[in-house]
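1. sequence-free structure coming up:
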């Protein structure tokens, strides 16, 4: 009797696993929602939309990008942290909402709340002013910030933008008053509108304004062909990496089949010249990564940020 019972339980378990695998083999069977925890038009929004448009053709279902801004990325990120672990609700992940904010402020999630799936792009940070700004160079901006109470747009007190901007300002010897917006795109609107003196921003957000001669990049993380003549932070003796990135995470516990299908689709589209060109057009660099080595690299950065936050609280 005992053997019979054990056999029946084993069969039941096998059937359950089989049914689960069969169900997941059909993934995706309905639209996938990707939450961008920032406003529309910023670097995170644009890079995610390019990815979504490309992979939905491979997956055969709509991949819908939804902006859920607020709290320096915490609102949208927390929403996904509590979503079903079925692969149909994903989060646009980046330096700010995954590696910086959980360490510098109290959030209902940490890096370990999610399953990292893939990284799409990298983008360099820049300090940007309006075209008619009296500060034509970063040297002039530094002098102006030392003499006046200049304002600088960012996207949350504990966001990567503000953290990195503080590092830059500290090394260059100036201070600014931060004006926080829902995202880099909103900050740029305030810059070109003359409401704030400057902003820290990424090419997808500031690029269109610079190319339309409405704004000027004073200094940037790395040399870029699209912005010839713009000096780097290194040129000013400022040490550190000031680059953002855009990726896709899922709530922790999502089936491995979801990860595999999304990375397989992404691996294909990231080799498409048209997709690469779209990213280049917004100033983003294709930096496709996934897997254990990438996750380990992020954890190193996460712990660096954790240590920096601990020192800042002393």
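-> That came in fine, so what should we check first? Bear in mind the structure is a predicted one, so any value in this text is a computation, not a measurement.
2. only C-alpha atoms for contact and neighbour calcs from this point on.
-> Fine.
3. So for this protein, the centremost residue is which one?
-> residue 94 (2.7 Å; Cα atoms, centre = their mean).
4. Included below, for side-by-side comparison, is a second structure:
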């Protein structure tokens, strides 16, 4: 009996050792095939541009394996996010995350994906939001805009994807900071996508907006829009004279910022996590990545902060605003 138990224990140990060696070898060889990078929003938007920039740059450090971008849209980005969380945690399906992955579950209690249903690989970039008006507007400052809003009794309009989208919260946070009703002081006019939002302002269909810099910078540089304020930790190099919300003393608005990150399914093996940390450390100093970030109005922040702690803080920020503004009872 003792001999049988000893033999069984020896066999189990051998199996465990073999499994460990195979697992280690697989991780060491990762990646051995193409990696799918899911972008949960449409082509041409800020997330898509960030995803394609990462794919183009990261392939220099992925054993020559391609990183293939796939757009899976719908439900505020949750369709793509849910798809990734349901995949095998082997490092071959990743998510180009945006602020919506923290914001959506912060606002909707029935969100199909929780904010922490991922392995967090890294925060990639800060994508500043810009408060802007049409260049033909007589409004030159944030104070002038707020004065107009106060006197309009809700008649001023702004374009946004929706009240609980990031570009809705940009405006509502500012209104709340100015002691105005975030839901009624100005009227939200919904549009889908950055290009449609920008077109609404260019066409004079709305009075102002506050959306991602990537969608506005070409029009600002062309002299067709006027930037009033930047939602970012610091001033943008391309707009050195435009103050940040924090500089102007707006507490809630000063915490709002767009961002891109790289997520994976939960329980990704530590060796694969380590591999991606190494890949991202190379991406962080890659001239191509830095140049593409600059061109789309973003600031690379790869390696600057703990991704899990950052995403948690973002979830708490928007969950707090959702409760304050009455979206969650």
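-> That came through, no problem. Nothing here was measured: the structure is a model prediction, and the numbers come from that model.
5. Over in the second structure, tell me which residue corresponds to the residue nearest to the centre of the first structure.
-> In the second structure, residue 94 of the first structure lines up with residue 98, judged by TM-score structural alignment.
6. next one: residue 260 of the first structure
-> Per TM-score structural alignment, residue 260 of the first structure is aligned with residue 274.
7. now swap in residue 61 of the first structure and tell me
-> Match for residue 61 of the first structure (TM-score structural alignment): residue 65.
8. dump the residue contacts of its match.
-> 31, 32, 33, 34, 35, 59 (Cα atoms under 8 Å, 6 or more residues apart in numbering).
9. what do we get in the first structure for the second one?
-> Residue correspondence to the first structure (TM-score structural alignment): residue 32 of the second structure is matched to residue 29.
10. quick one: the nearest residue to its match once chain neighbours are set aside from residue 301 of the first structure, how far?
-> With Cα to Cα, 6 or more residues apart in numbering as the criterion, residue 29 of the first structure has its nearest non-adjacent residue at 7.1 Å, and that residue is residue 61. Going from residue 61 of the first structure to residue 301 of the first structure by Cα to Cα, to the nearest Å gives 34 Å.
11. Is it possible to mark the buried ones in the contacts of residue 65 of the second structure?
-> Neighbour counting with 16 or more other Cα atoms under 10 Å marks 31, 34, 35, 59 as buried within the contacts of residue 65 of the second structure.
12. Kindly reformat these as a markdown table containing distance to residue 108 of the second structure and secondary structure.
-> Below are these laid out as a markdown table (distance: Cα to Cα, whole Å; DSSP: H, G, I helix; E, B strand; the rest coil):
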| residue | distance to residue 108 of the second structure | secondary structure |
| --- | --- | --- |
| 31 | 36 | coil |
| 34 | 34 | coil |
| 35 | 31 | strand |
| 59 | 36 | helix |
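13. In JSON lines, list those residues along with distance to residue 193 of the second structure.
-> JSON lines is the format used below for these (distance: Cα to Cα, whole Å):
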{"residue": "31", "distance to residue 193 of the second structure": "34"}
{"residue": "34", "distance to residue 193 of the second structure": "29"}
{"residue": "35", "distance to residue 193 of the second structure": "27"}
{"residue": "59", "distance to residue 193 of the second structure": "28"}
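14. mind checking the longest helix of the first structure?
-> Ranked by residue count under DSSP state H, the longest helix found in the first structure is helix 2-25.
15. Can you show me the helices along the stretch 101-250 of the second structure?
-> With DSSP state H, counting those that start in this stretch, the ranges of helices along the stretch 101-250 of the second structure come out as 142-152, 166-177, 194-202, 213-221.
16. Pick the most buried one from these.
-> Highest mean neighbour count of these: helix 166-177, a mean of 24 (counted as mean count of other Cα atoms under 10 Å).
17. who does that one touch, helix- and strand-wise?
-> Applying 3 or more Cα pairs under 8 Å, 6 or more residues apart in numbering; DSSP states H and E, we find helix 166-177 of the second structure packed against strand 208-212.
18. The strand it packs on: average distance to aligned residues in the first structure?
-> Compared with the first structure after fitting, strand 208-212 of the second structure deviates on average by 1.9 Å (mean Cα distance after the TM-score superposition for the first structure).
19. What is the equivalent residue in the second structure for residue 52 of the first structure?
-> Using TM-score structural alignment, the partner of residue 52 of the first structure in the second structure is residue 55.
20. same check, this time on residue 170 of the first structure
-> Alignment note (TM-score structural alignment): residue 170 of the first structure maps to residue 176 of the second structure.
21. same thing with residue 207 of the first structure?
-> Using TM-score structural alignment, the equivalent of residue 207 of the first structure in the second structure is residue 217.
22. from memory that match sits against residue 297, does it?
-> Yes: using Cα atoms under 8 Å, residue 217 of the second structure is in contact with residue 297, at 7.0 Å.
23. who touches residue 280 of the first structure in this structure?
-> Contacts of residue 280 of the first structure (Cα under 8 Å, 6+ apart): residue 286.
24. how near is it to residue 40 of the first structure?
-> 19 Å.
25. I'd like to know how far residue 75 of the first structure sits from residue 182 of the first structure.
-> Relative to residue 182 of the first structure, residue 75 of the first structure is positioned 11 Å away (Cα to Cα).
26. out of the two, which sits in the more crowded spot?
-> Between residue 75 of the first structure and residue 182, counting by other Cα atoms under 10 Å, residue 182 is the more crowded of the two (21 against 17).
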